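**Student:** predicted model, plus sequence, below.
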Amino acid sequence: MAKYTGPVCRLCRREGAKLYLKGDRCYSDKCSFTDRGFAPGQHGATQTRKKVSEYGIQLREKQKTRRVYGILERQFRSYFDKAERQKGITGENLLILLERRLDNVVYRLGLAESRNQARQLVRHGHFTVNGHRVNIPSYLVKVGDVVAVKEGSKESPLVKSVAEALSRKTAPAWLEVSADDLNGKIVRYPTREEIDIPIQEHLIVELYSR
């Protein structure tokens, strides 16, 4: 499967918004978006943007969402189709499905500094769900599931560094975290108000409804 391997800060600049792809670094003075909030490229700082069409606005919102969660187009469309079949508001259903991804839950629990790092840790088999090792980042957790660092991975230097910072982080209300045991429980699914990403999901619905 193809994936983006370039500088992730370029993605924030391309979308004109902080996507927090580097975790804690994005909240610090080291964030390059703060100093260079213009589009990437040779003439990014001086180019005058043309008027963006309605389609262009919708497309950028979809691209922004894909980049936040690190998902390719085909898989993203699959999530949308699933959200559309569910009861309720399609846009909100879509975001809730994305939040239920195992890599995102690991990040939300504070067991990784970014979604990208969480995805890597999951792929390397460092996490279990209800006691069973799961190495699929797109695995959808359910209410009542317990996500934990695998016992044999607790001595990993990377996991240790994340664990040291865990007590200083606050997980969203739909998750219950145990810093001592390095695990977390899905208490319920998140509400739209609890999903703190700069996305207007109705634009994505409009794009796919064309």
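**Tutor:** Yep, it's here.
**Student:** make it CA atoms for all contacts and neighbour counts henceforth
**Tutor:** Fine.
**Student:** from what I see, residue 45 and residue 14 are in contact.
**Tutor:** No - using C-alpha atoms under 8 Å, residue 45 is not in contact with residue 14; the gap is 11.7 Å.
**Student:** helices or strands up against the helix or strand encompassing residue 12?
**Tutor:** Per DSSP states H and E, residue 12 falls inside helix 9-15. Here helix 9-15 touches helix 32-35, helix 54-69, going by 3 or more C-alpha pairs under 8 Å, 6 or more residues apart in numbering; DSSP states H and E.
**Student:** okay, residue 22 and residue 12: tell me how far apart.
**Tutor:** According to C-alpha to C-alpha, to the nearest Å, residue 22 and residue 12 sit 10 Å apart.
**Student:** those two: which is more packed in?
**Tutor:** More neighbours surround residue 12 than the other of residue 22 and residue 12, with 23 against 16 (other C-alpha atoms under 10 Å).
**Student:** quick one: residues contacting that one.
**Tutor:** Residue 12 is in contact with 18, 19, 33, counting by C-alpha atoms under 8 Å, 6 or more residues apart in numbering.
**Student:** ok, of those residues, which one's closest to residue 124?
**Tutor:** Proximity of these to residue 124 (C-alpha to C-alpha) peaks at residue 19, which lies at 24.5 Å.
**Student:** so who does residue 24 touch?
**Tutor:** With C-alpha under 8 Å, 6+ apart, residue 24 has these contacts: 113, 114.
**Student:** shouldn't it be within a helix?
**Tutor:** Yes - counting by DSSP: H, G, I helix; E, B strand; the rest coil, one finds residue 24 located in a helix.
**Student:** from residue 75, how far off is the residue nearest the centre of the chain?
**Tutor:** Centroid-nearest residue in the chain, with C-alpha atoms, centre = their mean: residue 69, separated by 3.4 Å. As for residue 69, its distance to residue 75 is 11 Å (criterion: C-alpha to C-alpha).
**Student:** one more to weigh against that first structure:
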Amino acid sequence: MAKYRGPVCRLCRREGEKLFLKGTRCMTEKCAIERRSYPPGQHGQGRPRNSDYSLQLREKQKLRRIYGLQECQFRGLFEKAERQSGVTGDALLRLLECRLDNVAYRLGFGASRKQARQIVSHGHLTMNGKKINVAGATVKTGDVIQVRERSRNLLSIQSSLEGVDGRGIPDWLELDKGTLKGTIRALPTKEQITLPVNEQMVVELYSR
């Protein structure tokens, strides 16, 4: 599946939810959802179809777009979640949250997940003292994510950290702003992952 390179605000409008794909812009009146809360395209203001399949598909697309994954990547994580014990939907959310690019975003090293993924892939972070550039790497309890010393003055990282207080840092993470070091205190629970998504409908879609 080709990578989407169009305007990301169209994705938010298509799902009818703020997916926070453009960082702080999504918090202002410039957000596309605030100005045009209907889907894009000439039929955007028409009557939507509400079949079970369409509702399940929209939930899957919403979750996939929030984390910026292609279909094959997302399907791979779902299959991995199926093999884990417990509720598949909860395991899927946990795997998504434990991706390194998402953790970098949650810690405030990037204003959006897309920017955080770029910071990781450009080698600006270390994990447990070793340089890492794999955005999809999975973090574990006790792992330490830190901005490399040579990268600490990057304008993109500094501006992102200024806005993290308004967004908040999850309880399962700990940030030391002095050293730009984040620690994984524990794996996230379902209650700590607040997303406008019904993950059970995603499980039902893939179980068809």
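**Tutor:** It's in. If you're wondering where the values come from, they're calculated on a predicted model, not measured in any experiment.
**Student:** OK, contacts around the counterpart of the residue nearest to the centre of structure 1 in structure 2?
**Tutor:** For residue 69 of structure 1, the aligned residue in structure 2 is residue 67 (criterion: TM-score structural alignment). The contact partners of residue 67 of structure 2, by C-alpha under 8 Å, 6+ apart, come to 96, 102, 113.
**Student:** of those, which is the nearest to residue 147 of structure 2?
**Tutor:** Nearest to residue 147 of structure 2 out of the contacts of residue 67 of structure 2 is residue 102 (C-alpha to C-alpha; 14.6 Å).
**Student:** number of residues surrounding residue 60 of structure 1?
**Tutor:** Neighbour count for residue 60 of structure 1, taken as other C-alpha under 10 Å: 16.
**Student:** go on, residue 5 of structure 2?
**Tutor:** Residues near residue 5 of structure 2, counting by other C-alpha under 10 Å, number 6.
**Student:** the aligned partner of residue 206 of structure 2 in structure 1: how many residues sit nearby?
**Tutor:** Aligned against structure 1 by TM-score structural alignment, residue 206 of structure 2 finds its counterpart in residue 208. A count of nearby residues for residue 208 of structure 1, using other C-alpha under 10 Å, gives 13.
**Student:** just residue 119 of structure 2 next, same as before
**Tutor:** Residue 119 of structure 2, neighbours per other C-alpha under 10 Å, totals 23.
**Student:** now do the contacts for it.
**Tutor:** Residue 119 of structure 2 sits next to 109, 110, 125 when contact means C-alpha under 8 Å, 6+ apart.
**Student:** how near is residue 114 of structure 2 to residue 122 of structure 2?
**Tutor:** Distance, residue 114 of structure 2 to residue 122 of structure 2, by C-alpha to C-alpha: 12 Å.
**Student:** which one of those two has more residues nearby?
**Tutor:** More neighbours surround residue 114 than the other of residue 114 of structure 2 and residue 122, with 18 against 13 (other C-alpha under 10 Å).
**Student:** tell me the residue in structure 1 aligned with the more buried one.
**Tutor:** Structural alignment (TM-score structural alignment) places residue 114 of structure 2 against residue 116 in structure 1.
**Student:** just residue 141 of structure 2 next, same as before
**Tutor:** Aligned counterpart of residue 141 of structure 2 in structure 1: residue 143 (TM-score structural alignment).
**Student:** so which residues of structure 2 form helices?
**Tutor:** Assigned by DSSP state H, structure 2 shows helices spanning 9-15, 32-35, 52-67, 71-83, 88-97, 100-107, 113-121, 155-162, 164-167, 199-206.
**Student:** just name the most buried of those helices.
**Tutor:** For the helices of structure 2, the largest average neighbour count (mean count of other C-alpha atoms under 10 Å) is found in helix 100-107, namely a mean of 26.
**Student:** how far apart are that one and its match in structure 1?
**Tutor:** For helix 100-107 of structure 2, the mean deviation from structure 1 after alignment is 0.4 Å (mean C-alpha distance after the TM-score superposition for structure 1).
**Student:** list the contacts for the equivalent of residue 87 of structure 2 over in structure 1?
**Tutor:** With the correspondence set by TM-score structural alignment, residue 87 of structure 2 lines up against residue 89 in structure 1. Contact partners of residue 89 of structure 1, counting by C-alpha under 8 Å, 6+ apart, are absent.
**Student:** in stretch 175-185 of structure 1, what's buried?
**Tutor:** Using 16 or more other C-alpha atoms under 10 Å as the burial criterion, the residues of stretch 175-185 of structure 1 that qualify are 175, 176, 177, 179, 182, 183, 184, 185.
**Student:** so which of those residues is the closest to residue 160 of structure 1?
**Tutor:** residue 182 (10.1 Å).
**Student:** please report how far the aligned partner of the closest one in structure 2 lies from residue 172 of structure 2.
**Tutor:** Under the alignment (TM-score structural alignment), residue 182 of structure 1 maps onto residue 180 of structure 2. If you measure residue 180 of structure 2 against residue 172 of structure 2 using C-alpha to C-alpha, the figure is 17 Å.
**Student:** got a list of what residue 198 of structure 2 touches?
**Tutor:** Residues in contact with residue 198 of structure 2, defined by C-alpha under 8 Å, 6+ apart, are residue 59.
**Student:** ok, now residue 193 of structure 1?
**Tutor:** Neighbour list for residue 193 of structure 1: empty [criterion: C-alpha under 8 Å, 6+ apart].
**Student:** how about residue 203 of structure 1: what's its closest non-neighbour residue?
**Tutor:** Leaving out its chain neighbours, the residue that sits closest to residue 203 of structure 1 by C-alpha to C-alpha, 6 or more residues apart in numbering is residue 58, at 5.0 Å.
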